[in-house]
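Trainee: One predicted model, sequence on top.
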Amino acid sequence: MFHKSTWLHLRIPFSFFLLPVFLFAVSISPNLNPDRLLIVFVVLHLFIYPASNGYNSYFDRDENSIGGLKNPPKVRKELYFTALIFDVIGILLALQVNLTFAVMVFIYGLVSKAYSHPSIRLKKYAWISWFIAGLFQGFFTFLMAYAGINDFDSSVILQSKTLMPAMLSSLILWGSYPMTQIYQHEEDIKRGDRTLSYVLGIRGTFHFTAIFFTMAVGAYFLYFSQFFAVRYGWQFILALLPVLIYFIYWYVQVRRSATAADYTHTMRLNFISALCLNAFFIYFFLDHTHVLQAIRAGY
């Protein structure tokens, strides 16, 4: 029986914040199958993401708040082995879909481990860790989910119609990623980790995110307008208005006192952002596939 601390460090509920990439892949998938859909969801959100969380927690040994845990308990050796077991289970389940999906799951696991493992520890390098984290949690994860959901191999997923939304997934993560580090400056620097948020500073992190997020939203607008309908572009912007409102509110608080750049505000922004994106992609899928119209018609 696992200790409570191990389960807490797996941070399974934290997978909610990474769900938008999966839902985006679902929303434009042409070859949906309920069984594959369920397996891909379980592999990513119940095994691979928690394995990554647990593995990184084991090597970070944080004493202060981390994503999804305000007061993280001390880690045990059990966490290390549990993370590896979760990885193995995720890969075995992925093989039930196809080899491409399984190989990509394996690669994702390796990269996520490099983020905190002391022999590599990408987290020490501000721009490199920012780029790789955004690339693999966005671009790569989108392609991985798309390959699994549709049972496609690499020759199909490496087409422009797939690479474009995959890159959009990274753009929005590159914009928001520094905000997830804004409350950890003190602990990061004690370990010698120069995160991008630390390099930018608290206000600089807000400014960087505002600029990059605006670019990302503009790119999404162009994508939906060109490949679907312009109304989806406007609806995407409308869906993210709560994020903008809270972001501005928090920025004003930080301008008054840097202490407002804390765990609680960060998690609130993450939750609002994930909630808005998840809701939009679910709506987008139901609407452009005409499921909503069928429901309204009584089918």
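Mentor: Yep, that arrived.
Trainee: contacts and neighbour counts: CA atoms only from here.
Mentor: Will do.
Trainee: What is the neighbour count of S197?
Mentor: The local packing of S197 (other C-alpha atoms under 10 Å) involves 26 other residues.
Trainee: put this beside the first:
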Amino acid sequence: MITRSTLLHLRIPFSIFLMPVFCFAASQAVHLTWQMYFIVFVILHIFVYPASNGFNSFYDKDEGSIGGLKNPPKVNQDLLTTSLIFDIIGLFFSFAFVNWQFTLLVFIYGLMSKAYSHPSIRLKKYAIGGWLTVGLFQGACTYLMCVLAFEKDFLTAQNGFEVFFQQRHLFAAGLISILLLGSYPMTQIYQHEEDSKRGDKTISLLLGIRGTFIFTILFFGMAAAGFYFYFSTYQDEFYFWLFQAFLAPVLLYFVYWTFLSWKDAKQANFLRTMLLNVLSSLSMIAYFTVITLIKFL
């Protein structure tokens, strides 16, 4: 029986914030089927991501707000056990319903998420190392992992890793990592005090509140330029402008929040951070789902 504390720390609804990467991969896969879409969604968002959340919470033992939980309950041993069981289920389903290549990538993702939190390594306490780990593995690695699963029946090479050598997919994977590298510091902006107490020097703590906003603006600018080139080259310029239309509410809120936080640092809080996460995640999920559906019409 999973305890209420454990269920809350698994933060299954929080997986929606990682869903845009999955949706982007689905929108760019040539041979996507709805069956594989559902299988990969369940593996990642019901098992793999919650397992990572639970493992992270067990070793962090946060007392203040964390992503998806304003008032996290105390953790217990059941949380660690459950997170590892979820990992095993995710790997089993990956091997049973996708292939061994996808399973290997899920396993590597799981190892890196544990290295991020476990006290023997704890990449989280290193500003640059933790930032790069999240950006590359939740971004590029997850994108390529999903595309590999979606295209598995059409890969011809014996090793099944062709997507890692396709220029279009490598470009797309790089773009989604740039987006995450820019947005991830914003998710840490309200945790400076607690991170300092634990000795975790996050990238947002290193940058400061103003620096975090400026840093995110720069990376989002790079991502926007990259997406313009990507859609103009591999699809149609129309898709870039449609993307900007879907992201307009996020941009307006971000600008508004930036001005508020520069006047009063207390505005860089949990609730405003979660609102930005919800707005940006839902906007990107909606956009990538729309262009996925266009392929089937």
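Mentor: On my side now, so go ahead. These figures come from a predicted structure and were not determined experimentally.
Trainee: and the aligned partner of I39 of structure 2 in structure 1, how far is that from I149 of structure 1?
Mentor: Alignment note (TM-score structural alignment): I39 of structure 2 maps to I39 of structure 1. I39 of structure 1 sits 8 Å away from I149 of structure 1, going by C-alpha to C-alpha, to the nearest Å.
Trainee: what range in structure 1 does the longest helix along structure 2 sit on?
Mentor: If you go by DSSP state H, structure 2 has its longest helix at helix 203-234. Under TM-score structural alignment, helix 203-234 of structure 2 corresponds to residues 196-227 of structure 1.
Trainee: The aligned residue in structure 1 for L282 of structure 2 is in what secondary structure piece?
Mentor: Using TM-score structural alignment as the criterion, L282 of structure 2 maps onto L275 of structure 1. Assigned by DSSP states H and E, L275 of structure 1 belongs to helix 263-288.
Trainee: In that helix, which residues are buried?
Mentor: Going by neighbour count (16 or more other C-alpha atoms under 10 Å), the buried part of helix 263-288 of structure 1 is 263, 265-267, 269-278, 280-281, 283-286.
Trainee: which helices and strands sit right next to it?
Mentor: helix 19-27, helix 230-239, helix 241-256 (3 or more C-alpha pairs under 8 Å, 6 or more residues apart in numbering; DSSP states H and E).
Trainee: Of those helices, which is nearest S112 of structure 1?
Mentor: Nearest to S112 of structure 1 among these is helix 19-27 (16.5 Å), distances taken as C-alpha to C-alpha.
Trainee: Give me the angle between the next helix or strand after the closest one and helix 19-27.
Mentor: Of the helices and strands lying after helix 19-27 of structure 1 in sequence (DSSP H and E), the nearest is helix 34-42. Interaxial angle, helix 34-42 of structure 1 versus helix 19-27 (axes from the mean of the first three to the mean of the last three C-alpha atoms, to 10 degrees): 160 degrees.
Trainee: so how far is helix 34-42 of structure 1 from its chain's centroid?
Mentor: Remark: helix 34-42 of structure 1 is offset 18 Å from the chain centroid, using C-alpha atoms, centre = their mean, to the nearest Å.
Trainee: do stretch 289-297 of structure 2 as well
Mentor: Using C-alpha atoms, centre = their mean, the offset of stretch 289-297 of structure 2 from its chain centre is 22 Å.
Trainee: Mind listing residues that contact it?
Mentor: By C-alpha atoms under 8 Å, 6 or more residues apart in numbering, the residues outside stretch 289-297 of structure 2 that reach it are 23, 26-28.
Trainee: I'd like to know which of those residues is nearest to I203 of structure 2.
Mentor: Comparing the contacts of stretch 289-297 of structure 2 against I203 of structure 2 with C-alpha to C-alpha places C23 closest, at 26.7 Å.
Trainee: I figured that closest one was touching I285, is that so?
Mentor: Yes: at 6.1 Å, C23 of structure 2 counts as touching I285 under the criterion of C-alpha atoms under 8 Å.
Trainee: all helices for the stretch 51-200 of structure 1, in order.
Mentor: For the stretch 51-200 of structure 1, the helices defined by DSSP state H, counting those that start in this stretch cover 77-95, 99-114, 126-134, 141-150, 154-157, 160-176, 185-190, 196-200.
Trainee: most packed of the ones you listed?
Mentor: Among the helices of the stretch 51-200 of structure 1, helix 141-150 has the highest mean neighbour count (mean count of other C-alpha atoms under 10 Å), at a mean of 27.
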